[in-house]
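Novice: from the sequence below, what's the structure:
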Amino acid sequence: MTQVHATAVVDPGAELDPTVTVGPYAVIGPHVKVGAGTTIGPHCVIEGRTTIGADNRIFQFSSIGAIPQDKKYAGEPTELVIGDRNTIREFCTFNLGVPGAGGITRIGDDNWIMAYTHIAHDCHVGNSTTLANNTTLAGHVELGDWVTVGGLVGIHQFVKIGAYAMVGFSTAVSQDVPPYMLVDGNPMAVRGFNTVGLRRRGFDAARMAAVKQMHRLLYRQGRTLDDAREAIKALGAEVPEAANDVALMSDFLAASTRGIAR
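Specialist: Below you'll find the model as predicted:
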């Protein structure tokens, strides 16, 4: 049977897999669904239309699925969806979505989310990200897979951060960060590309060289953004091993709405 501490309050309408563990004084609302093997720590509050996958570890004092911090929200049935195998440390706050923007806040799989992280309404967090302590995501932020965010980082609403990018400690992120890039500072600036992170992800020499060339085209040759985009597209044919990496960059640049970090 589900292991629910005697002091926890679980609404009869909640759907918990029999292998879920709920710690002391946790509160779980009527529209919550929790998958196999997930552990919910003491004093957590999980509410709203929140769906949590399998094998997550949610540490004490987290607030998951509260209404969004948006004055336009009027109680509509929006959602929070969390995938599998995420680690969610102490005092994290994840909010439901708002109508008109999809209405779903979504967090993928295998993310390492440290204490005091805030994920606002309608954010989309990919897979295998690392968010250090006090990371703050405003509404509608999108993080690609394998993104790393340092502590005390604030990310402006509607910003997109591409896959494999890294944001340094205490950076204010107000523009889109292309995939693979390394940014930090106030004001934010691109310092290079995420060499260490890409090596850890198994990028071989050809792929690393292609990422380095994309960085040069965007930031080191004085090109306009349109010119750099065309040169990056051509790089895919020149380095077939990196065709997917080039396509990822090209698609990101084409979809950017806030302008990219330059």
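
Novice: only C-alpha atoms from now on, for both contacts and neighbour counts.
Specialist: OK.

Novice: tell me how many other residues crowd the residue lying closest to Phe193 once chain neighbours are set aside.
Specialist: Excluding the flanking residues, the one nearest Phe193 by Cα to Cα, 6 or more residues apart in numbering is Met181, at 4.1 Å. Using other Cα atoms under 10 Å, Met181 has 25 other residues around it.

Novice: isn't Met181 up against Gly197?
Specialist: No. Applying Cα atoms under 8 Å, one finds Met181 not in contact with Gly197, separated by 10.1 Å.

Novice: how near is the residue nearest to Phe193 to Ile82?
Specialist: 26 Å (Cα to Cα, to the nearest Å).

Novice: again with Ile28
Specialist: Taking Cα to Cα, one finds Ile28 at 15 Å from Ile82.

Novice: for those two, work out which one has more neighbours and name it.
Specialist: Ile28 (27 against 22).

Novice: the more buried one contacts Ile46, doesn't it?
Specialist: Yes. Shown here, Ile28 and Ile46 form a contact pair, counting by Cα under 8 Å, at 4.9 Å.

Novice: okay, now Ala243: neighbour count?
Specialist: Ala243, neighbours per other Cα under 10 Å, totals 17.

Novice: show me what the helix or strand hosting it is packed against.
Specialist: For Ala243, the host element (DSSP states H and E) is helix 243-255. Counting contacts by 3 or more Cα pairs under 8 Å, 6 or more residues apart in numbering; DSSP states H and E, helix 243-255 packs against helix 205-219, helix 225-238.

Novice: pull out the buried positions in that helix.
Specialist: Ala243, Asp245, Val246, Leu248, Met249, Ser250, Phe252, Leu253 (16 or more other Cα atoms under 10 Å).

Novice: look up the closest residue to the first one, ignoring the ones flanking it.
Specialist: Counting by Cα to Cα, 6+ apart, Ala243 lies nearest to Gly236, which is 4.5 Å off, once chain neighbours are set aside.

Novice: return the residues in contact with that neighbour.
Specialist: Contact partners of Gly236, counting by Cα atoms under 8 Å, 6 or more residues apart in numbering, are Ala242, Ala243, Asn244, Val246, Ala247.

Novice: OK, contacts around the second one?
Specialist: Going back to what we said before, that points to Ala243. So Ala243 contacts Leu235, Gly236, Ala237 (Cα under 8 Å, 6+ apart).

Novice: distance to Thr148 added to the residues you listed, as JSON lines?
Specialist: JSON lines is the format used below for the contacts of Ala243 (distance: Cα to Cα, whole Å):
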{"residue": "Leu235", "distance to Thr148": "26"}
{"residue": "Gly236", "distance to Thr148": "25"}
{"residue": "Ala237", "distance to Thr148": "29"}
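
Novice: alongside the first, I'd like the structure of this one:
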Amino acid sequence: MDPKAKPNRSLYAPIDASDDDERLNDPLIVGVPRTKNKTVRSWMIVALTAAILSTLFVTLLVLKPSLATTDSNQQCPDHYDLDQISTTDADADHQRLSLGSDDASPCGHSRAEALAAGCVFDMLSYAWIPPDCYDAALTAEFEGLSDWRYFSQKDSASPQIPHAVVALGEHHHLFVTWEWHLRHCTYIWKRYMRATLPDGPMHSVDNVTVSDAHTLHCERLILRKDPPDLQKVNTRVRLKYLKCTRLGQ
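Specialist: The predicted structure follows:
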């Protein structure tokens, strides 16, 4: 071949700039105009997106009742234990309100020991506490709020325990109404507030009143969006033996 001869341009087929690798290599779409190919792919994308959205919608419809039930069970426990502080919004995974060995009460572990130590039974806390942190006036105010009822079981139809018997401080546990529980919370806060006043009746409180866990427990109850009926018997109260804590120490 003459090196000076010009190459025959007809030997080289021009490349269509509009072609892409997909079209050149895909035998399924050979000869299909590019605009039509784009239209087909667009409709495929729309159809696929619609299918995915429809599946998600149906899934949500199916799961919504079960999710609502789970949330309701967590937010609306049927039973409360005054001395078990929940670590969540559910009535599960409770942890015992720990007094610990370091917080051993000078009131002992029985009514006889408490009386021998000079402790007082406090109806507001349902506990034996030393006289130094017993706010008699506040407890009397709490007692006068209502004709509080005390039950042997979590049922308003169960036998009631007379007030005089409850005041002996011997029952290991008993059941009270939702209203009693809420009032207990607000009056425990009042007790703390009164202890902070310079001219308050005392400057010590028991270790439940000063407990962060108990405060948060009460906050959750009061902020409930769907509280039970005030007269519903749904709270168990356990007998406790507490100690005093001087504020500021």
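
Novice: quick check: TM-score for this pair?
Specialist: The TM-score (TM-score structural alignment, normalised by the length of structure 2) is 0.25; 96 aligned residues with a Cα RMSD of 5.3 Å.

Novice: which SS state does Ala68 of structure 2 fall under?
Specialist: helix (DSSP: H, G, I helix; E, B strand; the rest coil).

Novice: what separates Thr139 of structure 2 from Met193 of structure 2, distance-wise?
Specialist: 14 Å.

Novice: can you map out the helices along structure 2?
Specialist: 21-25, 34-75, 111-116, 136-143, 163-166, 178-196, 212-222 (DSSP state H).

Novice: any idea which of those gets closest to Lys240 of structure 2?
Specialist: helix 111-116 (10.3 Å; Cα to Cα).

Novice: residues of that closest one that come out buried?
Specialist: Arg111, Ala114.

Novice: hang on, isn't Arg191 of structure 1 packed against Val167?
Specialist: No. Checked against Cα under 8 Å, the pair Arg191 of structure 1 and Val167 is beyond contact range at 10.1 Å.

Novice: any common contacting residues for these two?
Specialist: Leu182, Val183, Asp184.

Novice: export those to CSV and tack on distance to Thr51 of structure 1, secondary structure and neighbour count?
Specialist: Below are these laid out as CSV (distance: Cα to Cα, whole Å; DSSP: H, G, I helix; E, B strand; the rest coil; neighbours: other Cα atoms under 10 Å):
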residue, distance to Thr51 of structure 1, secondary structure, neighbour count
Leu182, 33, strand, 21
Val183, 33, strand, 24
Asp184, 34, strand, 20
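
Novice: so which of these would you say is closest to Ala209 of structure 1?
Specialist: For these, the nearest to Ala209 of structure 1 is Leu182 (15.8 Å; Cα to Cα).

Novice: you'd agree that closest one is up against Leu198?
Specialist: No. Leu182 of structure 1 is beyond contact range of Leu198, at 11.1 Å (criterion: Cα under 8 Å).

Novice: how far away is the closest residue in space to Tyr80 of structure 2 that isn't next to it in sequence from Met44 of structure 2?
Specialist: Distance criterion Cα to Cα, 6+ apart; nearest residue to Tyr80 of structure 2, sequence neighbours excluded, is Thr235 at 4.6 Å. For Thr235 of structure 2, the distance to Met44 of structure 2 (Cα to Cα) stands at 60 Å.

Novice: looking at these two, which one has more neighbours?
Specialist: Using other Cα under 10 Å, the more surrounded residue of Thr235 of structure 2 and Met44 is Thr235, with 22 against 12.

Novice: from Glu179 of structure 2, how far off is the more buried one?
Specialist: Thr235 of structure 2 is 10 Å from Glu179 of structure 2, by Cα to Cα.

Novice: one more: Trp43 of structure 2?
Specialist: Applying Cα to Cα to Trp43 of structure 2 and Glu179 of structure 2 gives a distance of 62 Å.

Novice: so which of the two has more stuff around it?
Specialist: Shown here are Trp43 of structure 2 and Glu179; by other Cα under 10 Å, Glu179 has more neighbours (19 against 11).

Novice: how close does that one get to Ile222 of structure 2?
Specialist: Counting by Cα to Cα - Glu179 of structure 2 and Ile222 of structure 2 are separated by 11 Å.

Novice: and Glu143 of structure 2, by the same measure?
Specialist: According to Cα to Cα, Glu143 of structure 2 and Ile222 of structure 2 sit 20 Å apart.

Novice: with Ala51 of structure 2 instead?
Specialist: Ala51 of structure 2 is 45 Å from Ile222 of structure 2, by Cα to Cα.

Novice: between the two, point out the one with more neighbours.
Specialist: Counted by other Cα under 10 Å, Ala51 of structure 2 and Ile222 do not tie: Ile222 has more neighbours, with 15 against 12.

Novice: the residue nearest to the more buried one when sequence neighbours are not counted: what's it in contact with?
Specialist: Excluding its sequence neighbours, the residue lying closest to Ile222 of structure 2 (Cα to Cα, 6+ apart) is Leu182, at 6.9 Å. Going by Cα under 8 Å, 6+ apart, Leu182 of structure 2 touches Cys218, Leu221, Ile222.

Novice: ok, for Gln3 of structure 1, nearest residue in space, not its chain neighbours?
Specialist: Closest to Gln3 of structure 1 by Cα to Cα, 6+ apart is Thr21, at 4.7 Å.

Novice: so the one you found touches Thr39, yeah?
Specialist: Yes. Using Cα under 8 Å, Thr21 of structure 1 is in contact with Thr39, at 4.8 Å.

Novice: would you check that Leu80 of structure 1 makes contact with Thr93?
Specialist: No. Using Cα under 8 Å, Leu80 of structure 1 is not in contact with Thr93; the gap is 11.5 Å.
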